[in-house]
Each structure stands twice: as structure tokens, then as C-alpha cells.
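Novice: please find the sequence and the predicted model below.
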Amino acid sequence: MSNSRPIPSARQLEFQDWELGLFLHFGIRTFYEGHRDWDGKPMPPQAFNPVDLDCRQWMQVCKDAGVKYTVLTAKHHDGFANWPSEYTPYSVKNAAWKDGKGDVIREYVDACAEFGIKPGIYYSPAQADGLSGLSSEVSMEESGGYDDYFINQISELLDGRYGKIDCLWFDGCGSEGHEYDWPRITGEIRKMQPDILIFSMGDPDYRWCGNEEGYAGIDNTNVVESIDFSVLADEQEKLKTKKWLPVECDMRMRDKNWFYSENDVHTVKTQQQITDVYDLSVGRGANMLINIGPDRRGHLPECDSKALIQFGQAVKQRTATPLVTLTDFIPDEDSQSWNYQTPEGTTRCNMIVIQEDLTDGESVKRFSIDINCYNNGRFLSIYQGCTIGHKQIIRLPEIRAANVRLRILEADGSVKLRSIELHHV
């Protein structure tokens, strides 16, 4: 084992076990059809009026779909605050909704607690000047004043009034070239919420996949020296040292819009399309964060909800009864291969799911799935991959084999498996 390889925290390992999250883009943009990020078009706060906001409905959908955590936009790039912030007039307190007495974040975290879903908050560090009615001292052109504003607002969200927040999602879009006082900002964050997981920026605990389609690469690794942080940035941000930063893959339920639109219902993904993305995210060792924009009533749209639930239930069902598990495999003395031999005849399978035990770090760099069609003769390699990491989901044409073997081709030290399963789906 390399003495220098990064080791995950218990909290990071817990995050990786969550696997599936729901992204919730909801705010002033929900009420302005056709507006886009950074377009500069005014969006007066009075228009925000979700007349039947039902965060419990959101969480019921999550529960039914097997979603473990959620991330709600508290403040997007436009600067509109989904809570009654003292530091901006551009918030729910100046909305028509509940005569300015409403608080989306309160209703959201209460619903998360009721349904046992872990709450996350999205906060855009960058925001467009000119939309929120703030003074010039709070412009991003004035770093010191803007950092104060940043800390003041984030403190309202994290100081305990909303309880424990499991993750804080920083969107890098709009922050290209801007310097924040990250030691000061993240220091305050971790004082208020010691267990919080920070996404992508400042002092990150997990990182972005680098695209918004939900895909992780076949060579996805938990240990990196640089990270992607914005769709508008051409280069990765270099880290000071190698870090354990698991990947989260965000993607949209609909084709192009993050916020609700009444014009793109026909683009809602099918159960199979979502499953295909899942196998290229969770199935490559990452978490998957799928977005649904609540509508103007404050509900998750029925068609999106139905697709998410069907997907979640189908994914759970296909792995409910494995044909073979780790206890059926015999490891060699050096833990460099694990072999399963069918007691009689052959095993038919078309999906293999492998997990590495990551407690002491990531070891596997390359591996092979080998089969022997009979109880004698030679093995042949039918699949070769790179890392195993948290999980590898390997979908195959149906194979018939008397022996199935996982063989490690390259590793950083000894390998310990958490799970290996053969399935026929």
C-alpha cells in the first residue's frame, strides 16, 4: 500500500453510500418562463407565488423512488433568496407568496426531517449585479464587501435555525476568475456545521463530474490533483495536494431546463434513459443527482415524478435477488483474484456489480472479468475495466459460464472487496 495515498473520511464514505440524490431548482426563475442564466432580464420578486407549495409531496416522491438526499436552490445566480434573508431585499419577504411571510427553506428542511431524507442546500457564490437591489459595496467587483455578504447569507442558512444541513452545493458558474476569501468563508461554514459536505469549491469534500449529462468516465477515480468547477471554465482547478474527492454527476430529468418550464414536458426521460445514465454514474463509482424543477404551484410535476419513481423501483428490483454473492467466491492467497465455480452446470448472468472496500483508500487500477465456459479448459477475459471504487455496474450480453473470475491486473497494494454479485436482469 502506498503510504501517501489519500484516505476517505467516514463522512465521505457515508456520502458515497447515498448514491442517489434529487436536485431541486426552484426560485424566482420558476415564475419567469424563458429566462436564462446571466441574461440580465429583470425578475421582480412579487411574481414568486407558489400557491400550493408542498415540500412533503417532494419528499414522498423521493421516498418512493429510493432517493437518499436532496439539494434545493436556496439562492441561484439571480440572487433571489428562498428564505427571508436580512441581507437582501430580493427574497421571499418581498414576494406575493404568503404576504411576504413565507420561508421555502423552512418548509423544505421540515419535510426532509419528516421523511428521513438528508437535506442539502445549493448556494451560488456568484450572482448577477443589478437584479437584487443591493448596494454597490455588495457587487462582486468589491471582493471584501461581497465576501461579507456571502458569509452573512450562508450563516443564516447554516447557523442552526434550519437544523443539520448535510451538504452545501457551490455552483462555480459565474465565479471564473473571481477570488473569494475561501479560508475565511469555509472556516465559518465548518464552525457552524462541522459535518457538512461541501461540493466543488473552497474546501471541497466531493467534486463535479465535469458535465451536466450525468456521466462519469470509465477511469473515474476518487483520488485527484485537480477538479472541474464550472461549465464556463476551460481548465481544471489545481489542488495543493492529492485529495480524496468522490464524484457527483448532476443531470436533468428534462432535456435542457433546470427550472420548471411548461414547454418541455415531452422531453422527460424514460425509465430506461434514466437507468442508462445511472449505470454511467453510480455504475462507475459516482453519485447521481437528478434534477426536477418544481412547478409554479410548488409541486413536483406528475410526469417527472412518475418517471423517477419507476426508475428507482426498477433499479432496486433488478438487484434484489443476486444469483451469486461475495461469499460464493474463493479468493487466492494474495487477494488478486476471486473465483466462483458453479456447483453443477453453468450460470447465466448479464450483469455484474462489484464494490471495493474503500475504508483504507482505493487500490484497484485495472481489473478483468474472466469466464470459463466449462469446468476445464482455459479462462477468457470478457470485460476489462479501470477502477472499481465504490461500485462498478457491468452490463453484459447474457453469458453462460461454469466459472466466473474477477482478476486484478494492477493495484496500489492489497485489495479488499466489499461486494461482488452476479445478476440476471
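Specialist: Right, received. Where do you want to start?
Novice: for the rest of this, base every contact and every neighbour count on C-alpha atoms.
Specialist: OK.
Novice: can you map out the strands along the stretch 301-425 of the chain?
Specialist: 330-331, 337-341, 347-356, 364-372, 380-385, 392-401, 403-411, 417-423 (DSSP state E, counting those that start in this stretch).
Novice: quick one: which of those strands is nearest Pro6?
Specialist: With Cα to Cα as the measure, strand 364-372 is the member of the strands of the stretch 301-425 of the chain nearest Pro6 (14.0 Å).
Novice: circling back: so which of the strands of the stretch 301-425 of the chain is nearest Trp258?
Specialist: Comparing these against Trp258 with Cα to Cα, the closest turns out to be strand 392-401 (27.5 Å).
Novice: quick one on the thing from earlier: of the strands of the stretch 301-425 of the chain, which is nearest Ser4?
Specialist: strand 403-411 (14.5 Å).
Novice: okay, one more to line up with it:
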Amino acid sequence: MNLQTFNPGRCPARRMLNHSGSGCYAIIHFGLNTFTDKEWGYGNENPSVFAPEHFDAEEIAKTCRECGLDGLILVCKHHDGFCLWPTSTTNYNIRQSPFRNGKGDLVKEFSDACRKYGISMGFYVSPWDRNHPEYGKAGYPAVYREQIREIFSGYGPAFEAWFDGANGGDGWYGGACETRSIDRTTYYDWQTVWTMVRSLQPDAAIFSDTGPDLRWVGNEKGTADPESYGCYTPHAPEAGMEPAPGFTRSEEGMQGHPDGRYYMPPECDVPLRRGWFYHPSEDGQLRSVAELTGIYLRSVGCGGYLNLGLAPMPDGRLADGDILRLREWKKAVDALFAHPVVQCEMPLKDGAGIIEFGRPARFNLLEMAEQIADGEKIRGYEVLLRTAGGGFRSLISGKAIGRRRLKRLPETVEGDAIQIRITDAAAPVAALRVACYAADFPEAEKECRHSPPDYLRTAHHPEGTEWHCDLGCEMPVKGFRFTPDPGLPAGTPDRYELLLSSDGRTWRSVAAGEFSNIRANPLPCTVTFRQTEHARFCRLRATRMLIPGETLAGVEFGILTALPEERRSGGAPVMRETEK
């Protein structure tokens, strides 16, 4: 793939200069998974479950605008293959659902709503399709390209085309129920796909692990490196191979490269909740205002863009708590900039400049930005503060500035002038945009671990690739929850089997599957059985690991039980959530 076809180099194209004025937008996950309580559907879910009775795209778009999000990217098709528009490429689409009496087009409703409320619209169509019988075979890429053509030619202007590294695996595949692998570097023919997008939507920024306009930051925490550069050169994880979406050294996306060949700033994606789709068990697990504000400083404030995941409920509305949290976060971000001490363009002579405040002033937040149309140049700088004594002292130093750099100072300082010195640059820097603020930062909230009310954390002992536990007595079991180690050590499972027994000798398998998206988003994974089982003994078995290990690795395992609280006890090696 020739990235130079799509990216001019270290100076940003016009589409990137115009991309998202606020630096914040949303990505909407809403589909069959919303109704089946999954993160990744297998591809065999019945479209009849998709029945949002109170869906209102205008209300969602209006909320986004009011909360400071100036764009909305819709997941038009997730990995399960279900299309939210009446595509001609597959019957597995919204017309097979009861939504709008089988005549709905959710993509159109969102697109129309965004235009009405003056926010930008973007689209994501998953390349991986766990439903389509041709996936992994020669015929599917043409199907995918036709889906891309339908979306990017039929629903108005797009500000972003969003692509990820979904590159095959287990799926229904028309009833084959098997694992299918692809050549990640060639199968989708990204050169042709992106050429189509450029032709249909020349102003749309294309996002993926390899850009070409926006790069994935390499995590789903929403955070770039504090010294993140806007320039980047994608590298394949294997020597001699070409990089491709899902086939890069993703860890390099956090910082970028000071000598990167392409202007390709990071897009930092993170869900407002813990998962991307709506799950009732996460109603009390919204990110705090302080956490969201910190994410803003580590994304927009590090030269990147923040893409915040929103998840409508099965009735089609955003939860009231989600809307309230968005409004609280908008207020907190506004408070960062409500009390400016100085805002100006600072000319530089011989790589240095001084801003006089005209009076002593206190501040705790510093903003800097390069004239990015000329390319990112700065690789080192120092900021000095002049205090009442009349002399300058070093305040902070760093490497990258780029399109925007927000630096929260370790403490509030007072002075009447600042000096900025460029200590390393790829080319002379003529000026910087600079501002100092007396910011109000939200107080950090004490972290609270939430669990379903029917959750019992178990004491377990490892035996190779299994965890065994004794519940102390036979009890009703309706599911389980596994919490991975965020560091994802060797032995972390991404596929599992759960076995139950009443006597510890005769075992029956009651659940098997995958811990969806555990690599990018290692959060507690909850599995609910179709029917309540009864057992005293449990075995969690790793049937596949992210990195092979001799023992199953994780932080915690527990069951979901139908027992009343007063009977969850009693001498059994089980701990209530409140005992942590």
C-alpha cells in the first residue's frame, strides 16, 4: 500500500486543518449487540430483536452538540455483519427487523439529524463480517467495497471514514461456524477501498492503524503519550512486511515519531462506559468527570483528537445518567478555559519569545500551539516564568507541541511574564499561539468497583490452564464474571469454557465462547447463561490465550447466583463484593 497516494507528508492536507474544531466527537455503537448484551456478536443473532421503540436520532445529535461534541461517527455495521441501512449486499440488514415496520434506515436518520443540528457525520463499516458466508474467501472484498460505496455515496458529506483492524476469527459465516483467517496486508485491498473513499468524500479524514490521515493511538483508554507527536510512520510488527490496519506496532501510535514521514495525529478512542455497547450491568460504571477531563488533557491536550463512545439503550435513547455525565464533563472542560491570564500569538526570534502579562498573575494551565499548516517542527522546548524578584526560572520543559499542547502545571504559580525557548526543531519556528489559564480542575473521585448485585467473588486455585473453585454448597448459578489483568500477561484467555459439577467428579460444559475485545479493552467480562444451572464446583478453562502461558492469568473470577443475599455465605469460600 502506498500511503503517499493519500498523505502529502509532514504538512497537513486541508481536510486535516479543518478536522473537528473542538477536537472532540462521538462514535455511536447501536445494533444487535445492544439487545443481546454482547460486545461482539457471533453473526447468527436474529434481526427480529432489533426493536428500539423510542429511537430519536435528533435527540442524540442535539445532545452531542450541546455537550461539546462537534461530530458523530456511526457504527453502520459491526463485526456481527448486521447492517443498519437497507443495503443491497446482504439480507442481514435493518429491513429484516421490526424497526419502522421493516422500512427503517437508521443511517439516514442519523445523517439527517446531524445536518439539522450542525454537527459533522462520519461512518464506520466493519471489514470483518461474522455473518457473511463469503467472508475470508475471494468474493467478500467486493461485497465490502459495495457497502463502502453505498454508505459514502448515499448519506451526505462525511468528516471521517473510520476503519479498524478487525481481521477475521471465529464466526457464523452462513452456518459454517468456523474460524477464518485472512492475509491482513492484502485481503481487503485497502488501496482500492481508500481510493474509493477519497473519490466519494474528498474532505473526509480516513482513520485507521495506518492512517492515512489519523492514526489509532494504540489503546482504548483515550490517552496519548504526554509527548505525542503529530507525525508518524507506520511500521509492521514483522520485518520485511508492509503495515496494514490491524498489522502495525500499535504501541508506537501513543507517541508517534519526531521524524515521522506523515502528518498523522492520534485519534484517541474511549467509551463513556466500560464497554462500547450498552449493558445494563454498567449503568453505575460511567467514567467520572475527573477521569474524562484527564482524558481530554491526554488526547486533545496532546495534539490529538478525542473520540468518545456513546451507547444508546435498547429503547434507542441515551441513558439519563449518560447525558448528565456528558453535561457535567462539558462544564468541567469549559471551566479549564474560563479564566484566561493571557492569550496571544508569540513571535519568536532566534527560537525564543517573551509574553508580558502587565501585572502579576496566577495560573496553572499552559496552552501552546504551532502554526501547523507549515508542518510540525518542534522537538524540544523550555518554558520559564518571571517572578516578583525579576528573574526567570525554569517552569517546565518538553518535546512536542504540534497542533495543540495543554500542560497542567504541578502547582499554581505566580509571575508577570513567561519566556519560551525552542531547544530543538526540524526547521525555524516563527511564532507560537500561547495562553495561560487559572483553570478549575474537577476533584478526583475515589474509585469504586461496581459489580452486579448478584455477583459473588470466589476463592479459586489454579491448575494449569484452569481455575477451580468450590462454592461450599450447591447453589443456582446463572453466569460468571472474569476480570483480566490489565497488563495482559502470558496466559490471559481470549476464549474460554466453563464447566460445572455438583460432586466434583462429573462435569458438564455450560458455556464456551470468547472474551470479546479483551486485548484492546481488558475490562471485566460477564457471561450470562441461557438458563440457570445448579452446581457446587466450577472450572474456568482457557481454550485460547492472547499469549500462550502455562497457567491461566487473571485478576478475579466470580459467579452470578440467584440466591437471596442472606443465603450467600456461610462457611463457603465465597466473598461478597462488599468484603473487598
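Specialist: Noted; the coordinates are in hand. In this text, all values refer to a predicted model and were calculated from it rather than measured experimentally.
Novice: and Lys238 of structure 1, which of the strands of the stretch 301-425 of structure 1 is closest to it?
Specialist: strand 364-372 (22.2 Å).
Novice: now the strands of the stretch 301-425 of structure 1 in TSV, please, with extra columns for mean neighbour count and distance to Lys243 of structure 1.
Specialist: Below are the strands of the stretch 301-425 of structure 1 laid out as TSV (neighbours: other Cα atoms under 10 Å; distance: least, Cα to Cα, whole Å):
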stretch	mean neighbour count	distance to Lys243 of structure 1
strand 330-331	16	30
strand 337-341	20	28
strand 347-356	19	18
strand 364-372	20	17
strand 380-385	14	23
strand 392-401	17	21
strand 403-411	20	18
strand 417-423	19	22
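Novice: nearest to Pro204 of structure 1, of those strands?
Specialist: For the strands of the stretch 301-425 of structure 1, the distance to Pro204 of structure 1 is smallest for strand 347-356, at 22.9 Å, taking Cα to Cα.
Novice: in structure 2, what stretch matches that closest one?
Specialist: Aligned by TM-score structural alignment, strand 347-356 of structure 1 falls on residues 361-370 of structure 2.
Novice: that stretch against structure 1, how far on average?
Specialist: Following the fit onto structure 1, the mean deviation recorded for stretch 361-370 of structure 2 is 0.9 Å by mean Cα distance after the TM-score superposition for structure 1.
Novice: returning to that earlier point: as a markdown table, the strands of the stretch 301-425 of structure 1 with distance to Gly202 of structure 1 would be great.
Specialist: Below are the strands of the stretch 301-425 of structure 1 laid out as a markdown table (distance: least, Cα to Cα, whole Å):
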| stretch | distance to Gly202 of structure 1 |
| --- | --- |
| strand 330-331 | 42 |
| strand 337-341 | 40 |
| strand 347-356 | 29 |
| strand 364-372 | 28 |
| strand 380-385 | 32 |
| strand 392-401 | 29 |
| strand 403-411 | 31 |
| strand 417-423 | 32 |
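Novice: coming back round to it: who's in contact with the match of strand 347-356 of structure 1?
Specialist: 336, 341, 376-377, 401-416, 431-439 (Cα atoms under 8 Å, 6 or more residues apart in numbering).
Novice: which helix or strand contains Thr192 of structure 2?
Specialist: In this assignment (DSSP states H and E), Thr192 of structure 2 forms part of helix 190-200.
Novice: make that Asp147 of structure 1, sorry
Specialist: Per DSSP H and E, Asp147 of structure 1 falls inside helix 143-158.
Novice: which part of structure 2 matches the helix or strand following that helix?
Specialist: Once the chain leaves helix 143-158 of structure 1, the next helix or strand it forms, by DSSP H and E, is strand 167-170. Using TM-score structural alignment, strand 167-170 of structure 1 corresponds to residues 160-163 of structure 2.
Novice: output the residue interval of structure 1 matched by stretch 72-81 of structure 2.
Specialist: The alignment of stretch 72-81 of structure 2 onto structure 1 (TM-score structural alignment) spans residues 70-79.
Novice: got the end-to-end distance for that stretch?
Specialist: End-to-end span of stretch 70-79 of structure 1 (Cα to Cα, to the nearest Å): 21 Å.
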